[in-house]
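Enquirer: Generate coordinates for the sequence data below:
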Amino acid sequence: MAAQYSISGTTASTIAASVERAVTEGDLGPGDALPPVRRLADDLSVSPGTVATAYKELRGRGLVVTRGRGGTIVAAAPSVASRRPPKVPQGLRDLAGGHPDPAFLPDPVPPGRLSAGVRSHRATPRLPELEETVRAWIGGAGVPAEHVTFAHGALDCVGRLLSTDLRPGDAVAMEDPGYHHLLDLVQALGLRSVAVAVDDEGMRPEALEAAVRAGVRAVVCSPRAQNPYGGAFSAARRDALVAVLQRAPDVLVIENDHAADIAGAPLHSLASGGLARWAHLRTVTKFLGTDLRWAAASCDPTTLARHDGRLLLTSGWISHLLQRTVLGLMTDTDTTALVTRARSAYGERRKALVTALASHGVAAHGVSGMNVWVPVRDESAVVNGLRSRGWWVAAGARFRLSSAPGVRITTADLLPADAVRLASDFAGVLGESETTYGG
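Expert: Below you'll find the model as predicted:
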């Protein structure tokens, strides 16, 4: 607790540095309370305004959050220390990681040599061949693909887009439940997450409408393979969401199609709806290799210019070695066939678990992607109960803002026969303590 750590300093910057040091060194952990402003001011013999300024600086950098009468606490994922998932206990079947089945990942062969000479690629940051491949890849699904760019993965791209368009304190509409690393990233940038409820068709229009009315400056969503819920936009849902967003032309819409080729659902993209500010992102980590930290994005001209301007000032470009590796895989017929088999297998495995759970009266969600979301009342009871039976699943707390509890189960390498056994064990855990299940 905060009382066990002595915060020091006589200025706002030194007080903030003291708290940051405590968080970095582990003396203050996620959820620990900081002293009330006036109490700390008295302890340090400084004005309340000095402490308030220090806390504001810490909030702006994503280290702490203030919850009204609940006071100021260390953020769940402070920007100086990432929130790592718990290690998988030895001997358990890992269904918590969200990773693809290694059997469906190709063996990439990097280019044989580095680029000739010692020179900058800032003038030509993208390989023309890969750029054209990306235009066909994204544009073939109906997304405008005139303006494309690359990034070091989806999170890198989202972070750059948000940091160039928004300022600390601005609000972002986020899926709830949603991808925990995105939730953490928004917080680390000093932005505020506004929860938008999801269902099997993705973001709910009335919830997005409420977020827009609340003044969000950006929206981050997934059109399919929504993580962790597994939702996918239908054509009707896409149209309803576009109608909401067209009434807010200044809102930046970031669409993260992270599992495009293995999502198992057609793409109904918001980017095809004539929005003013938008970016459609795609990555290859789920079907070409988890170590290929590369993403492509198609954007409106203003968004593209802001992204590339910031990229130019930081890393400058995405490694041409990486680009050539991705290009080789994307244009390889054997790899294309392997990805097709992966998409089919992931769909069968996901559906097998949903069906097996339903046979025991357990409702679950997962119409696309590699994960299944199961609502429960007590996440810890279910996670620990399944652990005792040899399974390791992800508690939903990491993915939730204000939505009801649940657990996420990754089905990428869960064969149908194993799904039947897991569903039986899941029902057994619920039967041992009926109060743990939310129905």
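Enquirer: make it CA atoms for all contacts and neighbour counts henceforth
Expert: OK.
Enquirer: Who are the contact partners of the residue of the chain positioned farthest from its centre?
Expert: With distances taken from the mean C-alpha point of the chain and given as C-alpha atoms, centre = their mean, the most distant residue is Ser45, at 42.3 Å. Residues in contact with Ser45 (C-alpha atoms under 8 Å, 6 or more residues apart in numbering) are Thr10.
Enquirer: Second input sequence below; structure requested for side-by-side comparison:
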Amino acid sequence: MAAQYAIEGATAKGIAASVERGVSEGGLAPGDALPPVRRLADELGVSPGTVATAYKELRQRGLIVTRGRGGTVVADVPSVASRRPPRVPAGLVDLAGGHPDPAFHPVLRPPASVAPVYGSHRAAPRLAHLEALTRAWFERDGVPAEHVTFAHGALDCIARLLSTELRPGDAVAVEDPGFHHLLDLVPALGLRMVPVTVDGEGLVPEALRAALRGGVRAVVCSPRGQCPTGAFFTRARRDELVAVLREFPEVLVVEDDHNAEVGGAAAYTLAAAGLDRWAQVRTVSKHLGIDLRWAGVACDAVTLARHDGRMLMTSGWVSHVLQETVAGLLADAAVRDLVAAGEAAYAERRAALIGALGAYRIRAMGSSGLNVWVPVRDESAVVNGLRTQGWWVAAGARFRIAAPPAVRITTATLAPADAVRLAADFAEVLGDAQATYGG
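Expert: Predicted coordinates:
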């Protein structure tokens, strides 16, 4: 525990609030150890049970974790202190953010006028014409669309699905390496993450089976454009995963198909396989605009009822102004042509960097999506070395649980000619790292 911060409180709630205050104000940093239960109880003059109750509440809310003999520590990403991306230093080429190229986004044109209404839209939360467009979007890729609904983006939807389906302490299978915001979200919901290895075709079936046998109650994965590796399901891999999942019909399977329009890969989805409990989430932020916080969801009837029931009690609906904006874009042929051009450009840019790195015998993954994943021995050495060359890339640590080290390079705006220069600088940095760190 940080020496300058003293935990206070005479009740379990007071102790928990003191720890939370320390985390949110910076007195307790990620990884800082908390006192053992009996020692803190003696210091505060309370019973060990009171401290244990406080710690249990903090664990359930994602602020602290217990690491066996390593004791109880502040979580790496505590739920009261969101992890924001570091500011890109001036003068560097930003290849760390995972963002699409705005050159392939249409100009957003909200409806010119929206008539005022009496009351609320809770009775009719979805615009009928956008619902029809959403059904067609899913059905195009074989995803059943009898039950669809809307949400405020992928993570908003996934958080709602998990929080209605699971209880604090339940386990969720997640990709490793995986989407860093999801890896932050799951523990913040008080849930346990069980990492499942990812290779070039997505989730590894035997690793998924082991997680399911261990008691996970939900699985969250991406069928294509997987972040950060760019993996995508082949037909054979999808079928292998479906065979595994059929052994556990009560488990909720959530697919995040956020790169549906620009991933550069065919759709072989778990959602199209007839599972009992499933949902697929698709957003428009990657191909229509990052400020469009809207997602379409297709799912089974039970999942739909639970999702919409919770939304009804909170935000109620997605803004109809936003819905009208999305509907106009989805129906626009010129916008579809622009998105298709973006998908082709992203594929060219990924391939250019992978090929340029391959010329130096540097292995990289990135068969779909907006990023390339490059295994390395020392993330910090590579990130800092490339920074001196004018490049800003993402260390893989924030995307990993047990997976080996790597760096993520966003290629969405990287011109093929620049990829050649980046690869040469990467090779030079690796050579320097080997000389400095002994390979």
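Enquirer: Quick check: TM-score for this pair?
Expert: With the length set by TM-score structural alignment, normalised by the length of the first structure, the two chains reach a TM-score of 0.98; 439 aligned residues with a C-alpha RMSD of 1.3 Å.
Enquirer: where's the residue farthest from the centre of the first structure relative to Ala116 of the first structure, distance?
Expert: Distance, Ser45 of the first structure to Ala116 of the first structure, using C-alpha to C-alpha, to the nearest Å: 62 Å.
Enquirer: hey, which helix is longest across the second structure?
Expert: Under DSSP state H, the helix in the second structure containing the largest number of residues is helix 333-358.
Enquirer: So for it, what gets flagged as buried?
Expert: By 16 or more other C-alpha atoms under 10 Å, the buried positions in helix 333-358 of the second structure come out as 335-336, 338-340, 342-343, 345-357.
Enquirer: For stretch 223-230 of the second structure, which outside residues touch it?
Expert: Residues from elsewhere that reach stretch 223-230 of the second structure (C-alpha under 8 Å, 6+ apart): 177-179, 200, 202, 231-233, 255-260, 263-270, 365-373, 399, 408.
Enquirer: what's the mean deviation for the helix or strand harbouring Val297 of the second structure versus the first structure?
Expert: Element membership for Val297 of the second structure, per DSSP states H and E: strand 295-299. Following superposition, strand 295-299 of the second structure is found to deviate from the first structure by 0.3 Å on average (mean C-alpha distance after the TM-score superposition for the first structure).
Enquirer: That strand packs against which elements?
Expert: Here strand 295-299 of the second structure touches strand 148-151, strand 278-283, going by 3 or more C-alpha pairs under 8 Å, 6 or more residues apart in numbering; DSSP states H and E.
Enquirer: how about JSON lines for the ones you listed, with distance to Cys227 of the second structure and mean neighbour count added?
Expert: Shown next, in JSON lines, are those (distance: least, C-alpha to C-alpha, whole Å; neighbours: other C-alpha atoms under 10 Å):
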{"stretch": "strand 148-151", "distance to Cys227 of the second structure": "21", "mean neighbour count": "24"}
{"stretch": "strand 278-283", "distance to Cys227 of the second structure": "14", "mean neighbour count": "27"}
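Enquirer: Between those, which one is closest to Ala132 of the second structure.
Expert: Among these, the nearest to Ala132 of the second structure by C-alpha to C-alpha is strand 148-151 (9.5 Å).
Enquirer: helices and strands around the following helix or strand past the closest one, which ones?
Expert: Per DSSP H and E, strand 148-151 of the second structure leads on to helix 154-165 as the next helix or strand towards the C-terminus. If contacts are counted by 3+ C-alpha pairs under 8 Å, 6+ apart, helix 154-165 of the second structure sits against helix 180-188, strand 278-283, helix 301-313.
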